[in-house]
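Participant: structure for the following, please:
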Amino acid sequence: MSESWNELQLPSEWSEFMINEGKTAPTAIQAAAWATIQGEEDTIIQSHTGSGKTLAYLLPLMTRIAKQPDIKTPQAVIVVPTRELAMQIVNVIRDLQSVTGLAAIPLIGGVNIQRQIENLKKHPQIVVGTTSRIVELIELKKLKMHQVQAIVMDEVDQMLALKQQNELSKIIQSTLKERQLVAVSATINQAVRDYLNTWSSAVRFVYVPHEDKLPPTIAHGYVVCEQREKIDMLRKLLRSMKLNRAIIFTNEMDQIAGIVQKLTFHRLKVAAIYGDQEQVERAHIIQQFRSGKVPFLVTTDLGSRGLDIEQIEAVIQFDPALTTDQYVHRAGRTGRMGTAGRVMTFATSREVAELVRMGNRLEIELVEQAYYEGKWLSPEQAKQLKSGNRSQAKSRKKPVSKTQVSKKEGRHRDQKSKGAPRWLKEKGNQGRP
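Facilitator: Sure thing, here's the model as predicted:
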């Protein structure tokens, strides 16, 4: 593994820029992927979220493209499943533009297509977009693919899960056979391997040996509660942990409005993103979340891919992930690039067993926690505190003498007879028959 940018033969100006940005050396996956991407080999890149996969393919691709400044049509097409991920990658390329001289534009749905056609006339070297919009522009003959050197499929497993194989195939077929294919994800399954093998006879698989599926800096916990208790438990969690930024995942889009409404009622600043939202509104909400104006974001798994936002302190699963891949991508929103993070899952009594099995498969320690007097503790700690409080309460009671008991009983009899009806008083005075 290379230990510095110079060993990867990154141009000196680029290397200085990376160091000034706090990236003093390539990450393990960036070093591992460099040679195969530079060598124009068809490649699958797998590494956990937050490990630097975007730059793992961007930097070697861009060093190749920068050597051919006279080409006036796109040389790299990066295909992604969501508009948010497309914009994120474009912003990374634009941040580097001052040293690379390379331009990128987004090609995404929900935006005026005429504006994108006009932007293509500015000769960007790289385009980043969603499958449907890229296919649309190819069919309109507005996106020229004959000089494309590489097609990158970022979060490829999600695109295949969303049944976008046909659109991906149309994009690949529009290029020359010599082009390079790069597939990228934290979770590579057999479907991804099979799909790549239909297009290439020699696919290199790049990963970091002995790398955990999730960063070791993430702590994993869960709370057992019934479905009706989850909103109240979520409110307590957000209040007690004093989080500055957290993402809340739910499995059902229909639940989002209710969660937002109830948390807002309790004066918590929360917003949501979902599938059929207008692009402008969604971009505005993400910007508010990114800036910290809105600390809590509710979403479905739409938000588990492509949201690379720094300092997300926690991921909260209102509903447990349904698969290990889903858990990995959700959890990967926190604990990025070596920072500390936390994942907390609300699970009903029926969901706990599968959650624990999932933790075993992912080789992570899932710690059960309970809420007690404003703090999150292990169930054992909560039990000890409860029993300790009961013992203390008993010990604080003073011993009562027989004289005190008899006086107390006498007062009780007096009070009882004082307010009793006349016939009962008379009966009491007469004594028992």
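Participant: make it CA atoms for all contacts and neighbour counts henceforth
Facilitator: Will do.
Participant: tell me the contacts of residue 321?
Facilitator: Residue 321 makes contact with 251, 327, according to CA atoms under 8 Å, 6 or more residues apart in numbering.
Participant: part of a strand, is it?
Facilitator: No. Residue 321 is assigned coil when assessed by DSSP: H, G, I helix; E, B strand; the rest coil, not a strand.
Participant: spatially nearest residue to residue 290, not counting backbone neighbours?
Facilitator: residue 309 (6.3 Å; CA to CA, 6 or more residues apart in numbering).
Participant: would you mind measuring from that neighbour to residue 388?
Facilitator: 43 Å (CA to CA, to the nearest Å).
Participant: of those two, who's got more company?
Facilitator: Neighbours around residue 309 and residue 388, counted as other CA atoms under 10 Å, are more numerous at residue 309. The numbers are 17 against 12.
Participant: the more buried one contacts residue 291, correct?
Facilitator: No. Contact status for residue 309 versus residue 291: not in contact, 9.5 Å apart, counting by CA atoms under 8 Å.
Participant: for the nearest residue to residue 197 once chain neighbours are set aside, give me its contacts.
Facilitator: Leaving aside its sequence neighbours, residue 197 sits nearest to residue 203 (CA to CA, 6+ apart; 7.1 Å). Counting by CA under 8 Å, 6+ apart, residue 203 touches 41, 42, 43, 44, 196, 197.
Participant: one more, for comparison:
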Amino acid sequence: MTKRFSELGLSEKTLCAVERLGYETPTPVQEQSIPAVLEGRDVIAAAKTGTGKTAAFSLPGLQRIGHAQRSQGPLMLVVTPTRELAAQIADVCGVISQETHHRVVTVVGGLSYDPQIKQIKAGVDVLIATPGRLIDLMDRNAVNLGNVEVLVLDEADRMLDMGFLPPMKKIIAATPASRQTLLFSATIDRNIMKNVGYLLKDPVFVEIAHRGETADTVDQYIIRTEHLHKPELLRAVLEEKGSFRVIVFARTRGRADTCCRRLKRAGYPAEAIHSDRSQAQRRRALENFAEGKTGILVATDVLARGIDVSEVDYVVNFDLPEQAEDYVHRIGRTGRAGHKGFAISFVTPETEGLLKDIQKLTGQQIPELTLENYDKKEAAREAAERAERGKARAEARREAQNDPELAQAAAEYRSEQQRKKQRAAARAEASAEAGKRPGKNKQRKQRNAAALAKVTGNASSVRSGRSSKGSHSTKAAKTAKTSRLERAEAQEFGRSARQHAAKPKSGANGASKKRSAKSVKAAREAAQARIAPARKGDFRPGRAHRAAVASRARNR
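Facilitator: All right, here's what the predicted structure looks like:
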């Protein structure tokens, strides 16, 4: 008889989190794992996909730990192979932390370091990380794993294989030996356990799914075809089985992109998701797929474990996986949480060996499916036409390379484009230089600014001299007189120069020079008159009056 969550030893706050998550009764993996985790035992759990493994370690894990000090570092560390899985775990832990008030931080690749480091320094109780980014943060001394109490390896079979084993050993070595270790995955290979057996202390084995076991809610089929006929076969499957909430798995990133382009050309709303896409692109593709904006998602094996979308109608293995275990994870994207689903795998003569490995792992013979609307002869004809078009394009490229006239024309075209770029760059440079050279108005402003700066400097000297005592007073008076004279000369010279520029130029150089000399002399005399003292008995103030009196005296 299935127990209730309240019978598993969970606290009141954690039970409130269970309600927030929408769980009613625990799944078998939750029922067996939660009590063992609460007891502090190391756990190795293998369960089918979609059976609630994340909650099986998150609920008891957050209940066991306290709250860390700011510089203490995480008390619970969850390491997972992909960014998508990290986001899913963070969602579950985030809901639980609304009741337990733990600080949950996610650090994954593809995002800036600074915000993640800032979050860690602010204080973290639960750290969810991918191995690569966690190693980088450790190398930067940005994270301290010396106080980890609970270590969780999600998708442990992937985390402990030869690809991830070296960084995982470094991460595990940075945690205390007294930690509690939890390994969760869809399958647990006994050979892998030999590599990490020394890390565990008397572990509890929770094996809900045996190695290679698939969900009962997923019907499996194969369709035998030729490699070149796969695009036509995929379109036939989509026409007959529907093109909404479908995941298509390809073996490589390039094949995933090619498959996605062909589907788009055929009018299907498809998006590709693989490790070459940025974190934002992958997140947007998953959101569009979950919201129904995108009907078909084309993915690679790297993300087969990270796609957690409810009610996926079916899965298509456009290419069979190289590893039979990946087949189990691929088809586990459908038939989740009790919903029915099915998986269709394309098998070519070259991949018959991979099919045998899959059937050996799953322990069942996968039946062959026949499509009513699929004509092999028509598919062969379309594939042949597509191949001919591809050959024609390749032949045209080769001819263009070997034809001297075409090669010469291409070279001339490239040269002309290069010359255009050079001319454009030269014009831009000339324009920039012209912008730097000052015009006449700008030159006049610069001269006036220089004169003003000189006058201002002398005026400051005058003020400084007035504040001095003794012999400095005489010098200050002379300086003040000189500065007034220079300022008056500059102003008068500017007026004379403007008046002179407004008059038509003389054809005779001698007359022009004579007038210029007269102008300079008149400007100097006028400047001296401006600062000349008033005549004795004349008490009317103002420079203009004194200048007029001085001028009349000279004229007499």
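Participant: my read is that residue 278 of the second structure contacts residue 109, right?
Facilitator: No. Residue 278 of the second structure is not in contact with residue 109 according to CA under 8 Å; the separation is 9.6 Å.
Participant: these two - which one has more neighbours?
Facilitator: Legend: neighbour count by other CA under 10 Å for residue 278 of the second structure and residue 109, higher for residue 109 (17 against 14).
Participant: hmm, residue 136 and that one touching each other?
Facilitator: No. With contact defined as CA under 8 Å, residue 109 of the second structure does not reach residue 136; the gap is 9.5 Å.
Participant: now do the same contact list for residue 44 of the second structure.
Facilitator: 182, 183, 184, 203, 204, 205, 206, 207.
Participant: quick one: classify the third one as helix, strand or coil.
Facilitator: Following three-state DSSP, residue 184 of the second structure is assigned to strand.
Participant: that one: neighbouring residues, count only.
Facilitator: Neighbours of residue 184 of the second structure (other CA under 10 Å): 25.
Participant: swap in the last one?
Facilitator: Residue 207 of the second structure has 21 neighbouring residues, counting by other CA under 10 Å.
Participant: so it sits against residue 47, correct?
Facilitator: Yes. Residue 207 of the second structure is in contact with residue 47 according to CA under 8 Å; the separation is 6.3 Å.
Participant: excluding chain neighbours, what is closest to residue 142 of the first structure?
Facilitator: In space, residue 142 of the first structure is closest to residue 117, 6.5 Å off (CA to CA, 6+ apart).
Participant: helix/strand/coil for the one you found?
Facilitator: Applying three-state DSSP: residue 117 of the first structure is helix.
Participant: try the one 10 residues further on
Facilitator: For residue 127 of the first structure, the secondary structure call by three-state DSSP comes out as strand.
Participant: which residues sit in contact with it?
Facilitator: Residue 127 of the first structure touches 74, 76, 77, 78, 104, 105, 106, 107, counting by CA under 8 Å, 6+ apart.
Participant: among these, which recur in the second structure?
Facilitator: Contacts conserved in the second structure for the contacts of residue 127 of the first structure, counting by both residues aligned by TM-score structural alignment, their matches' CA atoms under 8 Å: 74, 76, 77, 78, 104, 105, 106, 107.
Participant: okay, and which of the residues you listed map to helices?
Facilitator: Among those, no member falls in helices (criterion: DSSP state H).
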